[in-house]
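> No sequence on hand, only this structure:
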């Protein structure tokens, strides 16, 4: 089980942070997010993604 600190470190807030993690520009990442092509959710109007889930997604693994 992850600690609260580990969970906070795993989260990416906003299309900019997500884009930096996946190596894309913010605009193309935003479009991927809006089309539901990335494992992320909107929280209070802001995109939030897990680093671990993004890495699993790009590795072709199914997140738990």
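Done, it's in. Keep in mind it's a predicted model, so treat the numbers as computed, not measured. Numbering: from 1, shown residues only.
> C-alpha from now on. contacts and neighbour counts both.
Noted.
> Mind giving me the packing neighbours of the helix or strand in which residue 32 is found?
Assigned by DSSP states H and E, residue 32 belongs to helix 26-34. Applying 3 or more C-alpha pairs under 8 Å, 6 or more residues apart in numbering; DSSP states H and E, one finds that helix 26-34 contacts helix 15-22.
> Just the residues contacting the helix it packs on, thanks.
12, 25, 26, 29, 30, 33, 46, 47, 48, 49, 51, 54 (C-alpha atoms under 8 Å, 6 or more residues apart in numbering).
> adding another structure so you can compare the two:
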């Protein structure tokens, strides 16, 4: 069975191992693209948008690590 194209916010939260509330705030801030569907305006995140978000976070993290190297104390000090 193919994976669904659209995910519930709770599915996204499970994928990212964060709370539903965190995902909701990511969506509301525009950090994670999502759509509202149905009469009650339920949020859905397209799987490809989630994958793009994850890839962007890997890039962002790598850039942060490069700018903030872990400096270990010199053992001879």
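Here it is on my side, so go on. Keep in mind that what you see is a predicted model, and the values were worked out from it rather than measured.
> how about TSV for the contacts of helix 15-22 of structure 1, with distance to residue 19 of structure 1 and neighbour count added?
As requested, the contacts of helix 15-22 of structure 1 are exported to TSV (distance: C-alpha to C-alpha, whole Å; neighbours: other C-alpha atoms under 10 Å):
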residue	distance to residue 19 of structure 1	neighbour count
12	10	19
25	6	13
26	5	16
29	6	21
30	8	19
33	10	20
46	14	10
47	11	19
48	11	20
49	11	21
51	11	19
54	11	19
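> which SS class is the residue nearest the centre of structure 1?
With distances taken as C-alpha atoms, centre = their mean, residue 49 lies nearest the centre of structure 1, 2.7 Å away. Here residue 49 of structure 1 is strand, with the state taken from DSSP: H, G, I helix; E, B strand; the rest coil.
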